[in-house]
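1. Okay, here's the prediction I keep looking at, along with the sequence it came from:
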Amino acid sequence: MTIESDLPSRYEIRTLGPEHAEWAKAIVSHSNLFASPVWSQIYRQDATQRCYDLFRTADYLVDHQIDSGLSLGIFDKEYKFKQPASAATGGKLYWKLDDASAGGEELLEQMDFPLVSVALAYDSINALDLEKLTPMIAVLPPLLIAFKLLEERDEREPSSWKATGPAQVLFRNATATKVGEEGHGFMKLLARYMMRKSAAEGWRGIQIECAHDAVTHVWSKPPSPFKGEAVSRFKCDTYEHKDEEGRTTFPFQPATQELVKVYVHLTPS
């Protein structure tokens, strides 16, 4: 099965394997804490330490999705390694997880590998174990609020879309492009490639929680014959959360991003 990627010839899409897990964790952690319109706004003061903490605790989330065989990445075939040791292994991460003095640019410089963008995914029938996500959620506490809120505001009848068996509905969780590589359209090309590939393999839908306007646009307005549907949403700056003691907080401020859950129908209704 050949699926066109529409990428320039120097890049290629590959299925991510365990050997790419550390790179994927680094891209997801760094882009979220230094470029996300949500997390980089909420955590401005301790971004490096929180980036390290996210990297340390993201093993289960990333491994679960890579092990599914459904996660994709874009690789730069003409990438120029910064250090000889990186070329010898095909790429290397040089983060010093005890050095919180490093800034975002320094951490980026230490990401010496050809992976430039990731789209992590898994079969929804093989759901994530929330308990195993607890350490990661402790790093980004509002994350759990976001997913629960999008779930509560989803008014669809579950039987109308949920999977009843394997290879029916794909769940996307973690879209990230290496900082500095934005603007090439990698996220869009990777998303559309995944839509075409999944449809060809017989999947009927893909669901994704979007925390960036560009991601929401790409997934809610897919190319024909696919159909995108925004099924729930909320605005970071206006959402009021009541804690267990009844106190009102604004857990996503000062971020102003709208978070949107999107479902893409891959098969004609």
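-> Right, received. Where do you want to start?

2. rest of the way, CA atoms for contacts and neighbours
-> Fine.

3. Remind me which helix or strand Arg56 belongs to.
-> Assigned by DSSP states H and E, Arg56 falls within helix 47-57.

4. Okay, angle between whatever helix or strand comes next after that helix and helix 47-57 too, please.
-> Counting by DSSP H and E, the next helix or strand C-terminal to helix 47-57 is helix 59-67. Using axes from the mean of the first three to the mean of the last three CA atoms, to 10 degrees, the direction of helix 59-67 lies 60 degrees away from that of helix 47-57.

5. structure B:
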Amino acid sequence: MTTPHKLSPRFEIRTLDPKQPGHVEWTAAIITHSNVFLSPLWPFLYPEDQAARAYATFQGCKAMVAASLATGLSLGVFDNEYQFKRAESAATGGRLYWDDANLDATADELLAQMDFPLVSIAQAYDGATPIDKALYAPLIAALPAFETMYNALEALDKRDPASWKPAAAGEVIMRSGTATRGDYEGFKLAKGMAQFMMQEAAGVGYRGIQIETAHPAVDKIWMNPPAPFRAERIGAFHTRTYEVEQDGETTKPFEAADLRCTKVYVTLKV
């Protein structure tokens, strides 16, 4: 167990709202840039045509992002000292300048075009009202192994569903996306936001939070919650050794990456 991590006063955790200008687009951009370029998984599985894949991922995840933000459970960290790069960004409180016709855009160029104060996100929804799976289809089209990873972790989950699944709203939060901008790594924003979510959720009666991870730092955060919460790693597989058999052929769909993907459940109350 650890003591709760507090963010610097420079940063503010807020509930993300799809009705607020920019929140859906900025969240989708952070998810996209973090996953396509910075993740220990996706850039190794899909190293080619990254700008095109980023644009496809961005468009593909917006409906899912909007749905998760509409739950009122998704959080974002805002930099209260953010310095806008362009005057037109300051005029609107932030702006994204990606041009999907520019297929030569680099990770650094796309990051520089993310001119807004949202710097880290934590998507979530209530387990009693799952997000429509159809909303994930465009994202899966852009990152096909996304579905493979979640299916693999689901197959490794040997719990009795009755032992943890919610019977009603307000019992279990399902995390559905974690990402921090590359220029804000090192501030422990994901840790601060995760522990804030745990405390806030417990305070309104939730008994647990579940998250799938594809990053060792995220797994570490959730496996070490502050007291009195406790964590359990429900399932895990290593990308170098995980195998899929289909039509008599065995493949290793994640072999190009080198990490452990995990599912973690944090108990907030017994």
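-> Nice, thanks for sending it over. Note that the structure is predicted; figures quoted are calculated from it, not measured.

6. if we can go back for a sec, show me what the helix holding Arg56 of the first structure is packed up against.
-> Contacts defined by 3 or more CA pairs under 8 Å, 6 or more residues apart in numbering; DSSP states H and E place helix 47-57 of the first structure against helix 21-34, helix 134-139.

7. Ranking the ones you listed by mean neighbour count, which comes first?
-> Most buried of those, by mean neighbour count (mean count of other CA atoms under 10 Å): helix 21-34, with a mean of 24.

8. Tell me which residue is most central in the first structure.
-> Ala174 (1.3 Å; CA atoms, centre = their mean).

9. give me the element it is part of.
-> Going by DSSP H and E, Ala174 of the first structure is part of strand 169-177.

10. so what corresponds to Ala187 of the first structure in the second structure?
-> Just to correct that, residue 187 of the first structure is Met rather than Ala. Aligned by TM-score structural alignment, Met187 of the first structure pairs with Ala190 of the second structure.

11. For its match, give me its contacts.
-> With contacts defined as CA atoms under 8 Å, 6 or more residues apart in numbering, Ala190 of the second structure is in contact with Ser120, Ile121, Ala122, Thr178, Ala179, Thr180, Val218, Ile221.

12. between the residues you listed, which has the most around it?
-> Most neighbours among these, by other CA atoms under 10 Å: Ile121, with 29 neighbours.

13. Need the nearest residue in space to that one, chain neighbours excluded.
-> Gly76 (4.4 Å; CA to CA, 6 or more residues apart in numbering).

14. Could you verify my assumption that that neighbour touches Pro117?
-> No: the pair Gly76 of the second structure and Pro117 fails to qualify as a contact (CA atoms under 8 Å) at a distance of 10.0 Å.

15. who has more neighbours, the two?
-> Gly76 (26 against 20).

16. hang on, the earlier thing: make TSV out of the helices and strands packed on helix 47-57 of the first structure and add distance to Thr238 of the first structure.
-> Shown next, in TSV, are these (distance: least, CA to CA, whole Å):
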stretch	distance to Thr238 of the first structure
helix 21-34	21
helix 134-139	22
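
17. quick one: which of these is nearest Gln257 of the first structure?
-> Among those, helix 21-34 comes nearest to Gln257 of the first structure, with 13.3 Å by CA to CA.

18. so is the counterpart of Ile125 of the first structure in the second structure in a helix, a strand, or just coil?
-> Matched to the second structure by TM-score structural alignment, Ile125 of the first structure sits across from Ala128. Put simply, Ala128 of the second structure is coil when judged by DSSP: H, G, I helix; E, B strand; the rest coil.

19. Likewise for Ala236 of the second structure?
-> strand.

20. Enumerate every residue touching it.
-> Leu153, Leu156, Arg260, Cys261, Thr262, Lys263.

21. got it, and Ala141 of the second structure?
-> With CA under 8 Å, 6+ apart, Ala141 of the second structure has these contacts: Gly60.

22. again, 10 Å this time
-> Arg53, Ala56, Thr57, Gly60, Glu147 (CA atoms under 10 Å, 6 or more residues apart in numbering).

23. for Met136 of the first structure, same thing?
-> Asp53, Leu54, Phe55, Arg56, Thr57, Ala58, Asp59, Tyr60, Leu61, Leu143, Leu144.

24. List buried residues within the residues you listed.
-> The neighbour-count criterion (16 or more other CA atoms under 10 Å) marks Asp53, Leu54, Phe55, Arg56, Thr57, Ala58, Asp59, Tyr60, Leu61, Leu143 among the contacts of Met136 of the first structure as buried.

25. Looking at those, which is nearest Pro225 of the first structure?
-> When these are compared for distance to Pro225 of the first structure (CA to CA), Leu61 wins out at 30.9 Å.

26. Verify the contact between the closest one and Glu131 for me.
-> No: under the criterion of CA atoms under 10 Å, Leu61 of the first structure is not in contact with Glu131, lying 11.3 Å apart.

27. re earlier: wait, a strand at the residue nearest to Ile121 of the second structure?
-> Yes: assigned with three-state DSSP, Gly76 of the second structure falls within a strand.

28. That one and Glu12 touch, don't they?
-> Yes: using CA under 10 Å, Gly76 of the second structure is in contact with Glu12, at 8.1 Å.

29. shared neighbours of the two, which are they?
-> Leu118, Leu189, Met193.

30. possible to save those as TSV with neighbour count?
-> Shown next, in TSV, are those (neighbours: other CA atoms under 10 Å):
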residue	neighbour count
Leu118	26
Leu189	25
Met193	24
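
31. out of the residues you listed, which are inside helices?
-> Of the positions in these, Leu189, Met193 sit in helices, assigned by DSSP state H.

32. Neighbours of the equivalent of Lys261 of the first structure over in the second structure, how many?
-> Structural alignment (TM-score structural alignment) places Lys261 of the first structure against Lys263 in the second structure. Lys263 of the second structure has 23 neighbours, counted by other CA under 10 Å.

33. Residue in the second structure paired with Leu70 of the first structure?
-> So, by TM-score structural alignment, Leu70 of the first structure is matched to Leu73.

34. In contact with that match, which residues?
-> By CA under 10 Å, 6+ apart, Leu73 of the second structure lies in contact with 15-17, 122-126, 173-175, 197, 201.
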